[in-house]
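> predicted model follows, preceded by the sequence.
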Amino acid sequence: MKLRRKPTAWTPAALVLVALCATSCAGQDDDAAAPATSPSSSTPHGYVEGAQEAAEQQSRLVLSDPKTGDTRVLDLITGKRHRTSRTTGTAELTTDGRFGYFHTAENTRVLDTGAWMVDHGDHVHYYRAAIRDVGRLPGGPGTRVRSDAAVTAVTDRDGRTSLYRRADLEKGEAGSSRTLPGTHAGAVVPYAEHLLALTDTGGATKVVVHDRAGKRVVTLDAECEDPRGDAVTRRGVVLGCADGALLVRESDGTFTAERIPYGEDVPERERATAFRLRPGSDTLTAPAGDRAVWVLDVTERAWTRVGTGPVVAANTAGEGSPLLVLESDGALHGYDTATGEQVSRTEPLLTDVPEAGAEGAAGPVIEVDRSRAYLNDPSGSRVYEIDYNDKLRIARSFDLDIAPALMVETGR
């Protein structure tokens, strides 16, 4: 394992997400599209009842003002803004790539955004369908939702986990749930047709693998002290730990855990505790205190600490793309992770910027897909679309009738 420390230079989960493959039924919405073909005795490959398959990614942004409860879904293909029912008291907004989860003090509202992708490895299917409300799941503040193609795991702040059938959510209802035995530290993550849970075992927190029925399959011989943060990548599940990360992988039915240490003592306030990434990427980002960003290259098993200005939000598309950092000057800065040098910068885009390291889930974030990045401006009631491959050029801006303090992207 190696640590690459870059020179300091001035210039976010969910959960990740996961590619989904299942059936969806359209609801009542003027954006609902009829299926391109009808089911028959020879159902076309990739056919999903009630959805339209598209040749390109069908990205949508879910936007919410937690003060008023107003919510919009912005279709990035058509530019159309869709109203949805209000959700008051939303403390956090997360997604699993299709559904938006509005975490309130009482429960979690589920919104089907009608945009998702199915990754078959050698090819990808993109779908669009109606936007509709699904209902509410138990669990207030601190609830973490993680999904795969078959199951959605909902872990409350006390570590209790309920398992829901993914097919029920796709039909527009929450359905019944099963309870995973025990309590867990951090989110329970569906992965490789199993469930990964961090559980206290003999005084140490270790990764326990369950099958989908909840039966314990194996406990991995790797500790994760003070776990915080997780992400699903193509190379496995990354779990944030006090001394770095664990990479949990499955191969031919065997699960392993590999440690990726920082390589040096890192103060608690500079730990990576919440990961941001482009879905499908193997490059993760996380603030490293107030004036730096951690970049974790899962392929190389290497951490890089990039010195920046005061960090408000950060993300990257990975694979040679710049590290994107919103700093306290209101501008978006681009850094070369190989050298640590600032390579691009926008004019100030936000006028009311939170302080670096400010507590709270509401505020500017950077969402990244394969060609564009999106930055929400709550005080300016707009969203910026940035071409990160063209010196952070502002490709489009979307004016809104709400203050979008919460934002996630679906369809990826």
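Received the coordinates, thanks. This structure is a prediction, so every number in the text was calculated from the model and none was measured.

> going by C-alpha atoms from here, please, whenever you check contacts or count neighbours.
Fine.

> can you count the residues close to Asp329?
By the criterion of other Cα atoms under 10 Å, Asp329 has 21 neighbours.

> surely it and Pro348 touch.
Yes - here Asp329 lies in contact with Pro348, judged by Cα atoms under 8 Å, at a distance of 6.5 Å.

> another structure for you, compare them:
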Amino acid sequence: MQNSRTIVPLAVALALSLAACAGADDEGTDATGAAPAAEAPTAQGPAAGRPAGAEASGAGHGAIDGAEEVAEPQLHLVSIDSDGAVGMVNLLDGTVSGPGAIAPPSAVTSDGRYLFAETGEGVEIVDSGVWTWDHVDHFHFYRTSPRVLGPVAGSGPVVVSTSANATTGGTGLFFPESGEAVLLDNQALSRGRIEEVFRLETEPHEGVTAPLGGGALVSSVDDSGAVTGVRFHDSAGAPVDGAAAPCPDAQGAITTRVGVVVGCADGAVLATLDGDEPTLEHVPYPDDTDAPRATDFRNRKGRPTTAALAGETGFWLLDTREKQWWHVPTAEPLVQVSASDDADRHVVALDHEGRIRVFDGAAGTEIAATEPLVAAALADPDSRNGVDLTVDRERAYVNDPVGGVVHEIDYRAGARVARSLDTPTAPDFYAETGR
């Protein structure tokens, strides 16, 4: 398996990273758009551009006992078959491993390190053992042994919302059938333990538990059972006075470079932290469109712009720095969209025919498209739910449960299919980790 990514000598890269905090991403900029200097929090507020929920100190740059810091991201594909067998393939050298098995999954969500698999009895967590620590203007890369961490009890489907970094903050689980809102401790997960920060009982509803700092935004309902808003709960699960906002029919959440987004029927709530103080701001939809609302937000991890489907009309883009929405119509209906978030607001999409399409969101034009790659999987109700699109800085990935491969697409170069990768287990579900 050919490695198309540049490998920097380990000793040189680590010396630069630790001594000078070099290696900024092409978009590691502050809210003004300028490249920041080394992070320097002040008493007046958080460092500009710090990922929501990240600690001001960097918390040891994401290091944990027993983990090795390395020179480049340890990108892996983690595949889970319909029976729950888990396999991993290293995208750098092609080596494979098998960390274990879980109960048969029905859906999988990932934050770039962990896989949260919905099962018949709750959520099972797989730690891929590879992650990237985002320190605003630079990154640190780690690896340790992968393992299956175990289950979190819950009833029915689950909505999973993740944080910016895998070793701080939390991961939110919301079980609509029971109304239980659960916040998991990411620091404990990074040490191999499943610990609940809180578990709240609410009325059953379609809602969210969106992690922010040491607590989370939880959707709230009125006396009639309608979802009317979101409220910030601290690490004890207690609602914080003054930290609530209207958000009718709250659905969908994502953590961006700027803060936490929760989708609402009339736009979104953008939540940020100033020290430990949460601020919740309404970002309304533009007045000149009646396109269907956004509910499933996706982006290249840690970027300020996020994309979401606008029904079959096209997609939405939300820039959380500018606090502005754009509706981009498309000629073909889409299945999934993800913002890759460069200067041209590029978006990578999967359409109903199984093609990967690349759009210039600023111009509203299509740049490139593949041939159909996962048409049979999308046409099959048994496999459709497992098909997933992931975008990193250089590549996009989409799994084909019917064909038994994961396609790697160079979306920056004409949507070229760079590789079609075999995985150790059938890729009925998958995630790219190490991001």
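Cool, the structure landed. Quick caveat, the model's predicted, so the values are computed rather than measured.

> where's Thr351 of structure 1 relative to Asp401 of structure 1, distance?
Thr351 of structure 1 sits 18 Å away from Asp401 of structure 1, going by Cα to Cα, to the nearest Å.

> which one of the two is surrounded by more residues?
Set Thr351 of structure 1 next to Asp401 and count neighbours by other Cα under 10 Å: Thr351 wins out with 14 against 11.

> quick one: which helix or strand includes the nearest residue to that one once chain neighbours are set aside?
In this structure, Thr351 of structure 1 finds its nearest non-sequential neighbour in Gly330, 6.1 Å apart by Cα to Cα, 6 or more residues apart in numbering. In the assignment (DSSP states H and E), Gly330 of structure 1 maps to no helix and no strand.

> aligned partner of Gly330 of structure 1 in structure 2?
Under the alignment defined by TM-score structural alignment, Gly330 of structure 1 corresponds to Gly354 in structure 2.

> what's the burial count for its match?
Gly354 of structure 2 has 23 neighbouring residues, counting by other Cα under 10 Å.

> and it, what does it touch?
For Gly354 of structure 2, the contacting residues are 371-376, 378, by Cα atoms under 8 Å, 6 or more residues apart in numbering.

> and those as a markdown table, adding distance to Val12 of structure 2?
Output for those, formatted as a markdown table (distance: Cα to Cα, whole Å):
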| residue | distance to Val12 of structure 2 |
| --- | --- |
| Glu371 | 41 |
| Pro372 | 42 |
| Leu373 | 40 |
| Val374 | 41 |
| Ala375 | 45 |
| Ala376 | 46 |
| Leu378 | 45 |
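
> most neighbours among those residues, which one is it?
Ranked by neighbour count (other Cα under 10 Å), the contacts of Gly354 of structure 2 have Val374 at the top, with 26 neighbours.

> so that residue makes contact with His352?
No - proximity of Val374 of structure 2 to His352 does not meet the contact threshold set by Cα under 8 Å, at 9.2 Å.

> just to revisit the earlier point, farthest pair within the contacts of Gly354 of structure 2?
Glu371 and Leu378 (14.2 Å; Cα to Cα).

> helices of the stretch 1-150 of structure 2, residue ranges please.
Along the stretch 1-150 of structure 2, counting by DSSP state H, counting those that start in this stretch, helices occupy 10-20.

> excluding sequence neighbours, find me the nearest residue to the residue minimising distance to the centre of structure 2.
Residue closest to the average C-alpha location in structure 2 (Cα atoms, centre = their mean): Asp111, at 4.8 Å. Excluding the flanking residues, the one nearest Asp111 of structure 2 by Cα to Cα, 6+ apart is Thr162, at 5.8 Å.

> report the separation between that neighbour and Phe297 of structure 2.
Taking Cα to Cα, one finds Thr162 of structure 2 at 12 Å from Phe297 of structure 2.

> tell me which of these two has more neighbours.
Thr162 (28 against 25).

> show me what contacts that one?
110-111, 170-172, 210-211, 254-255.

> if we can go back for a sec, any idea what the residue nearest to the centre of structure 2 aligns with in structure 1?
In structure 1, the residue matched to Asp111 of structure 2 (TM-score structural alignment) is Asp96.
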